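K.L.:
Below is the sequence, then the predicted model.
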Amino acid sequence: MTEALRQLALLITLLGLLSAARVAVTLRRVRPTVALLTDFLLAAGLVRLAAAPSWTSLATAAATVAVRMLVNAGLRASDARRT
């Protein structure tokens, strides 16, 4: 089961990259692209955490959440300054 979850996390990461690339090409906007990518990376991190619960996996998932929140807040602030 652990190997299956690791493979699933890898698949989620790959789908996230492909989806973000598609959104970037279609919309040509940074904010939705980064939001989508970080959502997929968070999902992959949580699946990876379920596969092998360790302090390292937990730290990776927490770091992904922190980066996601900081990047999205920065993009929101950047959009607010433009309007």
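P.N.:
That came through fine.
K.L.:
okay, CA-based contacts and neighbour counts for the rest of this
P.N.:
Will do.
K.L.:
List the buried residues in stretch 33-53.
P.N.:
33-51 (16 or more other C-alpha atoms under 10 Å).
K.L.:
okay, now the one to match up with it:
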Amino acid sequence: YRQKNMAGNFENVGYATSGKAGLYNILIMEEVECILALGASGSTKVVYGDGRIERIENVKDIRNYLERIDEMIGRKLSYWKTPS
């Protein structure tokens, strides 16, 4: 897939040697791995043991993000500390 508003308009893909599958890509595409995203417009994903997935998104505007950075971090920590 392609991300919006990215420099260079490149695909968002991971590296894999020819004939080898990238474990990271498999885990992410199957949605079985947590992702911690930082920065404006970042989207954290917490995967729980029961298969439930929670997404915690940051605000998109950089100034707004910087003004609310402690809130963004706190929201992510509250989810991250309780995965089961």
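P.N.:
Arrived safely. Everything quoted here is computed from the prediction, not taken from an experiment.
K.L.:
After superposition, what's the TM-score, could you say?
P.N.:
Here the TM-score for the pair of chains, by TM-score structural alignment, normalised by the length of structure 1, is 0.34; 47 aligned residues with a C-alpha RMSD of 4.0 Å.
K.L.:
on that earlier part again, give me the subset of the buried residues of stretch 33-53 of structure 1 lying in helices.
P.N.:
33-51 (DSSP state H).
K.L.:
ranges for the strands of structure 1?
P.N.:
With DSSP state E as the definition, structure 1 shows no strands.
K.L.:
What are the boundaries of the helices in it?
P.N.:
Ranges of helices in structure 1, per DSSP H, are 2-27, 30-51, 55-82.
K.L.:
looking at those helices, which is buried most?
P.N.:
Greatest average neighbour count among those goes to helix 30-51 (a mean of 20), per mean count of other C-alpha atoms under 10 Å.
K.L.:
Against which helices or strands is it packed?
P.N.:
Where contact means 3 or more C-alpha pairs under 8 Å, 6 or more residues apart in numbering; DSSP states H and E, helix 30-51 of structure 1 is packed against helix 2-27, helix 55-82.
K.L.:
Compute the number of surrounding residues for the nearest residue to Tyr79 of structure 2 once chain neighbours are set aside.
P.N.:
Nearest residue to Tyr79 of structure 2 in three dimensions, chain neighbours excluded: Val46, at 7.2 Å (C-alpha to C-alpha, 6 or more residues apart in numbering). When neighbours are counted by other C-alpha atoms under 10 Å, Val46 of structure 2 registers 22.
K.L.:
going on from the helix or strand hosting Val46 of structure 2, what's the next piece of helix or strand?
P.N.:
Per DSSP states H and E: Val46 of structure 2 is located in strand 43-47. Later in the chain than strand 43-47 of structure 2, the nearest helix or strand by DSSP H and E is strand 53-57.
K.L.:
got the buried residues for that next one?
P.N.:
Applying 16+ other C-alpha under 10 Å to strand 53-57 of structure 2 flags Glu57 as buried.
K.L.:
between it and strand 43-47, how many degrees?
P.N.:
When axes from the mean of the first three to the mean of the last three C-alpha atoms, to 10 degrees is applied, the directions of strand 53-57 of structure 2 and strand 43-47 differ by 160 degrees.
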